[in-house]
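>>> Dropping the sequence and predicted coords here.
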Amino acid sequence: MSDRRVFRWATTSARMLIGTAVSIIAVVAVVTAVSVPWPTVARTPLSVTAMPAPAASLIACDGPLLAIGRNPADAAAVDVVAPQSVVVGAGDDAAPQEQQLETVDVGPGPLAYTAAPADGRAIEVAATGAATVSADDLSGYAASACRPPLLDSWLVGGSAATGAADLVLLANPGTVPATVQLTVYGAEGPQSPPGGVDLVVAPGTQRIVPLAGIAFGEETPVVRVSAVGAAIHASLQASITRTLTPGGVDQVGPVPQAEASQAITGVTVTRPSGGDGASDEVTVLRMLAPSATTTARVTVTPVGRTEPAREPESVALEEGKPLELALPGLEAGSYTVTVQADIPLVAAVWQATGVGEGDDFAWYTPAPEVSVPSLFATPGGPTPTLSVVNPSSDPVEVAVTPADGGSPLDLTVPANGSVAVRLAARVLYTIDPGAPVRAGLSFAGDGALAGVPVWPADVATPEIVVYP
C-alpha cells in the first residue's frame, strides 16, 4: 500500500470519527435542551377590575284567566274571564314602575314591573298574582309569581288531549321584538311544529298560542321556549273539562333550566288517595330527560319529616320523551318530591283535590336553590303555607321577615329535612337562609289549589375583569 493510500484512508477515518462525534454531541445537546427547563419570562397580562353599572330589575306576570272557544262564530277567539289581582313590592321601600302589556287580539293583558337601580345598586322587585273563576266552562283558583323574562325556559304541564283547553302565553316586557321557537316534546320525541316556529312577539305585548295547535293529541307535552332578540316570560294556562263539568284551572310558571336534581316542594294532598270523591291518580309526576336516556330516582317525603312516604322508585326515561308516574297512596298533607338523575332533566307534579264538580288542580314546578336574601309576595286567596327544604347534611337557620317591618319568623330546618309555616296573604316577605335551601308556597282551600316556587334574588352585579 502506497503512502498516499494510507494517508487518504486515515483522512477519511478521521472525518468519519469527527462526524460521528459531532452527531453524538448534537443528539446529546437536543436531548438536554428538551429535558432541562429553559429560562422563561413570565409576564402577567394587564387587567382592570370594574364594577358594571347595575341594570333595572324587570318582571312580568301571567295576566288574567282566559277562555277559548266561547264564540260559536270564531272558535279561536279568546276572552278574558277573570282579572288577576297582583301583590307587588320592591326592596329598599322602592316603588316599582307598572307597565300594562297588551294581549294580541284580546285587549289589556298582564302587568309588568320595573325597579330602577338606586345608589349604584340594583333593586329587587317581586310580585305574585291570583285569580278565581266559576263558570260553566272554567272553574278554579290560580296563583302564579311574576318572573324575569328568560331567553330559554321550559313549560312542564298541561295537555292537548280532549277536554283540555290549554294556552301557551308569551309576554315580552322589553323594548325590542322577540322571535320565539317552541319545541314540543311528546310521544314521538322533540318536534318543531309549524305553529311554533319564528313567532314574533312585539315589545310590550303578550301572544297566545293554543297548546292544541302545536301539540295536538299529546297527553303529556313539555314545551321548550327559546327566544332571540329579547327575553320572554313564558307561562301556561291549563284547564280541563270532564264531559260538561269544569275540573280546575292553573297558571303554570316556567322552569328556568334542566338540572340533574329537581326538588318540588309544597305539593298539597287534600284528601287521601281513594277517598270520597278522589281518584287513585290525583298525584302525578311528569318528567323529561331532553338530551339523553337516563334513570331517574323519585323520592316522596312528607314536609316536616325525613322518612319517605313511599318506597323510592327508579324510572327509566327515554331521551326526548316525557313520562308520567302516578304517586298513589299519599295521605292528606304536604310533600316534597325529589327527582335525581345523572343528567339534567325537567319535572313537575300535577295534584288535584279530586275529579268531581267543584274540584281544582295545580301544577307544582321545581324550586330553585335560594342562597341569598330574596323577596317574594303572597297573593290573595287561601292561607299561604311556606315549605322550606334543606338538602344539606347540617341544620340551616332561615329567617322569614315581612317587608313592612313585622316580627321575623326564625326557622330551623333540620339536616336533609324540611319545615312548613303559615304566612299572611297579600304580604311581601324576605327569606334569608344561612345556607342554600329550596322553598315553595302552597295554597289549598274549598275548590282551590295552587303552588308557587320561591326564586332567588337576581340583582347582584358581579365584578368583571377587562384585559386592555
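Looks like it came in fine.
>>> contacts and neighbour counts: CA atoms only from here.
Fine.
>>> what residues are up against the residue nearest the centre of the chain?
The residue lying closest to the centre of the chain (C-alpha atoms, centre = their mean) is V255, at 2.3 Å. With contacts defined as C-alpha atoms under 8 Å, 6 or more residues apart in numbering, V255 is in contact with S153, W154, L155, V156, V346, T365, P366.
>>> can we see that at 6 Å?
Applying C-alpha atoms under 6 Å, 6 or more residues apart in numbering, we find V255 in contact with S153, W154.
>>> What is the neighbour count of the closest residue to T162 other than its chain neighbours?
Excluding its sequence neighbours, the residue lying closest to T162 (C-alpha to C-alpha, 6 or more residues apart in numbering) is G217, at 7.4 Å. Per other C-alpha atoms under 10 Å, the neighbour tally for G217 reads 17.
>>> G217 belongs to a strand?
No - under DSSP: H, G, I helix; E, B strand; the rest coil, G217 falls outside any strand and is assigned coil.
>>> how far away is it from E188?
Applying C-alpha to C-alpha, to the nearest Å, the value for G217 to E188 is 12 Å.
>>> and if you look at D410?
Taking C-alpha to C-alpha, one finds D410 at 49 Å from E188.
>>> State the distance from the residue nearest to T162 to A75.
18 Å.
>>> In this structure the residue nearest to T162 contacts G163, no?
No - G217 is not in contact with G163 according to C-alpha atoms under 6 Å; the separation is 10.6 Å.
>>> Which positions in the lengthiest strand in the chain come out as buried?
If you go by DSSP state E, the chain has its longest strand at strand 333-352. For strand 333-352, the neighbour count (16 or more other C-alpha atoms under 10 Å) marks 334-341, 343-352 as buried.
>>> now do stretch 301-316
Judged by neighbour count using 16+ other C-alpha under 10 Å, the buried positions of stretch 301-316 are T301, P302, V303, G304, A309, V315.
>>> can you tell me which residues contact the first one?
This means T301. P308, A309, Y335, T336.
>>> Could you tell me how far it is located from P408?
Counting by C-alpha to C-alpha - T301 and P408 are separated by 27 Å.
>>> Now render the buried residues of stretch 301-316 as JSON lines, adding secondary structure and distance to V125.
Below are the buried residues of stretch 301-316 laid out as JSON lines (DSSP: H, G, I helix; E, B strand; the rest coil; distance: C-alpha to C-alpha, whole Å):
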{"residue": "T301", "secondary structure": "strand", "distance to V125": "32"}
{"residue": "P302", "secondary structure": "strand", "distance to V125": "31"}
{"residue": "V303", "secondary structure": "coil", "distance to V125": "28"}
{"residue": "G304", "secondary structure": "coil", "distance to V125": "30"}
{"residue": "A309", "secondary structure": "coil", "distance to V125": "37"}
{"residue": "V315", "secondary structure": "strand", "distance to V125": "39"}
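>>> Structure two is appended below for comparative analysis:
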Amino acid sequence: MSNTSGIVRVGSVALVAAALAVGATRVSGSVQLATAGERAGLPESSSVLVDEASLVCPGQQRLGAVGLRDVPGTVSVAAAAPESGVVAGAPAGGAGSVRLSLGTSSTGLAQTSSADSLATAEVSTPEVVVAAGKDALAPGLAATQVWRHTGDDDRGLALTPCQLPSSDVWLVGGGGGASRTERIIVSNPGANAVSVSVDVLGRSGRIEGAADRSVPVPPLSRQVISLDAIAPDETSPVVHVVATGGVVSAVLDEQWIVGATGRGIDDSTRAASPGTDLVVPGVDAAARIWLRLANPGDTEALAQVRLLGTKGVEQPAELRALRVPAGSTLDVPVAPSTTSGLGIRSDQPLVASAWAERRAKTGDQMGDFAWTPAAPAIRGVAGVLLPGLEGATKRLLLTAGSAPSTVTVRLGGDGASKVSTVQVAPDSTTVVDAGDATAVWVVPVKGTVRGAVSVTGDDAGVPFYSVAPLVDAPVRALSVPVRQVRN
C-alpha cells in the first residue's frame, strides 16, 4: 500500500510540473510507470506539439469601469491556426478545431475546422472571450481583437493581440489630465477565482497604496479597473499586475480627448519582462513619438537608446545616456527618420514601450495613436489576424538583433497565401507590405528577430492607427515521463 501511495505522489508531482510548464496549453497521452528504480524504456523530458491551446481576449474593453463612462460599441474577434507547413513537425491535414467562446456561460461564438480559416465573431458585451485550438489546429494558434470607432470623440483603432495568460504582466501606457482615461482590463480564463494586485510606477516613484489592495477576478470573468482612481494625474504611468491563485490576461485601454477633439484610442498589451537589453519593434516615423522607460528596481539605471532603422543603426546624442531613477518612469522624445525599432541597453532591468501619434492636417486635427511595447524575440511561430480592416495599409515591421536574420513570412487572405523569405540586416528594420492580408505569420529561420504589424488609414481625412506586436504562439509543451521510485 505504501508503494502505491508513493507512485501516486511522484506521478502527481511530475504531472503538476508539466502543467505549470504548459500554462494554457495541454498535451494528452498516456502515463507510463516503470518499476522502482527502472529507467530503461522511459525517455527523458521532451518537447512535443500541443493538442490544446487557449488565448484570452479582453472583449469589449470600453465597458464596465466604475467611475468611467461606458462607450457602447462592438469589437471584432478572430482566431485561426496557420495552414499546413507553417509549424515545423505538424502533420499535414490533421483534424482539429478553432473555437471562440464567451464569458462564464462559455457560449460558442464561432468555430472553424480548417487551417488558416478565420473563426470570427462580434462582441458588444463586457465579457472575456477565449480562443481555443484543439488537436491539429492547436499548434500556432493566433487570435486578435479589433476595436474601430468612427465619427465622434470616441473614435480610433485598437488592434489587440489575444494572449497566453500569465501571473506577471507589465503594461505601459496612459497619461495625465482629465481628458485621458485608462482602464485596466484583467481577464481570468480559469475555473477558479484569482486575486490580482496592481502596482503603479510614475515619474516621482511608486504610487503609494496602489499595490495594497487585492482585486478578486471570478472564473471566466474580468474586472475593469480605473487607472485614474489608483494614480490620479500621473503623467507617465507603468502598471504591474501580479496574480495570485492562477493566471490572468491584462491590457491597458486608453482614450484621449482634448476638449471635444478625439485624439484616439489604443490598447497597451503585455510588455517584455524587465531586462537590460530590450527592443521595441515597429515604430513608424510620425510627427510625435515618445519612449517610456520604467525602472522597477532599487538602483538608478543608466540607459542607451539606439534607432534600428531601415538604413541601419543610429545613435542620437540625446539618447546616449539616460538616467531612470529607481522605482520611477521616464518619457523621452525620439525622432526616427524612417520606420525603426528602438534598441535599449541599460545597466539595470527596465520595462519599455513607444507611443506614436498621427493627426489630421486640417480642421481640429483629430487623430489616433499607438503604443508599441518592447517585445521578446520570436522563437517559433507568431501570427496576427486582421479582420474587418479592408482598405487599410498593413505593414509587417521586422527588427533584427546584432546578427543578420532570416524569416519566412506567410500572408493569408481570401485567395491563396503568399510565402516569401525575408532577410533583415543586423541592428536594422525591414518593412514588408502586407497588402490586403487578413493573416500574417512569421517563422524565424536564422538569427534573432522581433516584429509588429502596423495598420494605418483614414476616415474622412482623419487618421486611424494601431500596432500589434508579434509574440510566440503556443506550439510546443514539455512532456515529462513519470517514474516509480522507492520510498
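That came through, no problem. No experiment lies behind these values; they were computed from the predicted model shown.
>>> rewinding a little: can you give me how far the longest strand of structure 1 is from the chain middle?
Computed by C-alpha atoms, centre = their mean, to the nearest Å, the chain-centroid distance of strand 333-352 of structure 1 equals 12 Å.
>>> Likewise for stretch 299-314 of structure 2?
Using C-alpha atoms, centre = their mean, the offset of stretch 299-314 of structure 2 from its chain centre is 22 Å.
>>> how close does the nearest residue to D92 of structure 1 once chain neighbours are set aside get to Q97 of structure 1?
In space, D92 of structure 1 comes closest to I123 once its chain neighbours are excluded; the distance is 7.3 Å by C-alpha to C-alpha, 6+ apart. Applying C-alpha to C-alpha, the value for I123 of structure 1 to Q97 of structure 1 is 12 Å.
>>> who has more neighbours, the two?
The neighbour comparison of I123 of structure 1 against Q97 (other C-alpha under 10 Å) goes to I123, with 26 against 11.
>>> per the alignment, that one corresponds to what in structure 2?
Using TM-score structural alignment as the criterion, the counterpart of I123 of structure 1 in structure 2 is P139.
>>> same deal with G186 of structure 1?
Using TM-score structural alignment, G186 of structure 1 pairs with G202 in structure 2.
>>> Can you tell me the number of residues neighbouring its match?
G202 of structure 2, neighbours per other C-alpha under 10 Å, totals 20.
>>> got it, and the one 5 residues further on?
Other residues within reach of I207 of structure 2 by the criterion other C-alpha under 10 Å amount to 19.
>>> contacting residues for it?
With contacts defined as C-alpha under 6 Å, 6+ apart, I207 of structure 2 is in contact with V200.
>>> 8 Å instead?
By C-alpha under 8 Å, 6+ apart, the neighbours of I207 of structure 2 are D199, V200, L201, A231.
>>> so how far is T235 of structure 2 from it?
Applying C-alpha to C-alpha to I207 of structure 2 and T235 of structure 2 gives a distance of 12 Å.
>>> related to what we said a few turns ago, the residue nearest to D92 of structure 1 contacts G89, doesn't it?
No - applying C-alpha atoms under 8 Å as the test, I123 of structure 1 and G89 come out as separate, 10.5 Å apart.
>>> which ones are touching P254 of structure 1?
Contacts of P254 of structure 1 (C-alpha under 8 Å, 6+ apart): S153, W154, L155, V156, H233, A234, S235, T365.
>>> 10 Å - rerun?
147, 149-150, 152-157, 223-225, 233-236, 365-366 (C-alpha atoms under 10 Å, 6 or more residues apart in numbering).
>>> what about the aligned partner of S387 of structure 1 in structure 2, how many residues close to it?
Aligned against structure 2 by TM-score structural alignment, S387 of structure 1 finds its counterpart in L397. Neighbours of L397 of structure 2 under the rule other C-alpha under 10 Å: 27.
>>> Confirm L397 of structure 2 sits in a helix?
No - L397 of structure 2 sits outside any helix when classified using three-state DSSP, being strand.
>>> measure it to V48 of structure 2 for me?
From L397 of structure 2 to V48 of structure 2 the distance is 30 Å (C-alpha to C-alpha).
>>> again, but for A392 of structure 2
38 Å.
>>> quick one, which of these two is more surrounded?
Using other C-alpha under 10 Å as the criterion, A392 of structure 2 and V48 rank with A392 on top: 16 against 13.
>>> what's the burial count for P373 of structure 1?
15.
>>> which position in structure 2 aligns with it?
When structure 2 is aligned by TM-score structural alignment, the residue opposite P373 of structure 1 is V381.
>>> For the closest residue in space to V184 of structure 1 that isn't next to it in sequence, list the residues it contacts.
Leaving aside its chain neighbours, V184 of structure 1 sits nearest to V223 (4.7 Å; criterion: C-alpha to C-alpha, 6+ apart). When contacts are counted by C-alpha under 10 Å, 6+ apart, V223 of structure 1 touches 153-158, 168, 181-186, 190-191, 211, 214-215, 236, 254.
>>> In structure 2, what range does the helix or strand encompassing V22 of structure 1 match?
Following DSSP states H and E, one finds V22 of structure 1 within helix 3-35. Per TM-score structural alignment, helix 3-35 of structure 1 has no counterpart in structure 2.
>>> Quick one: name whatever helix or strand follows that helix.
strand 48-50.
>>> Show me what that following strand is packed up against.
strand 464-466 (3 or more C-alpha pairs under 10 Å, 6 or more residues apart in numbering; DSSP states H and E).
>>> Have a look at how far, on average, the strand it packs on is from structure 2.
Strand 464-466 of structure 1: mean distance to aligned residues in structure 2 after superposition is 5.4 Å, counting by mean C-alpha distance after the TM-score superposition for structure 1.
>>> can you list contacts of that strand?
Contacts for strand 464-466 of structure 1 (C-alpha under 10 Å, 6+ apart): L46, S47, V48, T49, A50, M51, P52.
>>> list the contacts for the residue nearest to the first one when sequence neighbours are not counted?
Just to be clear, that refers to L46 of structure 1. Nearest non-adjacent residue to L46 of structure 1, counting by C-alpha to C-alpha, 6+ apart: Y467, 6.0 Å away. Contact analysis of Y467 of structure 1 by C-alpha under 10 Å, 6+ apart lists P45, L46, S47, V48, T49.
>>> T461 of structure 1 versus the last one, what's the distance?
Summarising the geometry, the distance separating T49 of structure 1 from T461 of structure 1, computed by C-alpha to C-alpha, is 13 Å.
>>> Compare those two (neighbour count), which wins?
Between T49 of structure 1 and T461, T461 has the larger neighbour count (other C-alpha under 10 Å), namely 14 against 10.
>>> Would you mind pointing out the helix or strand V251 of structure 2 falls in?
strand 249-258.
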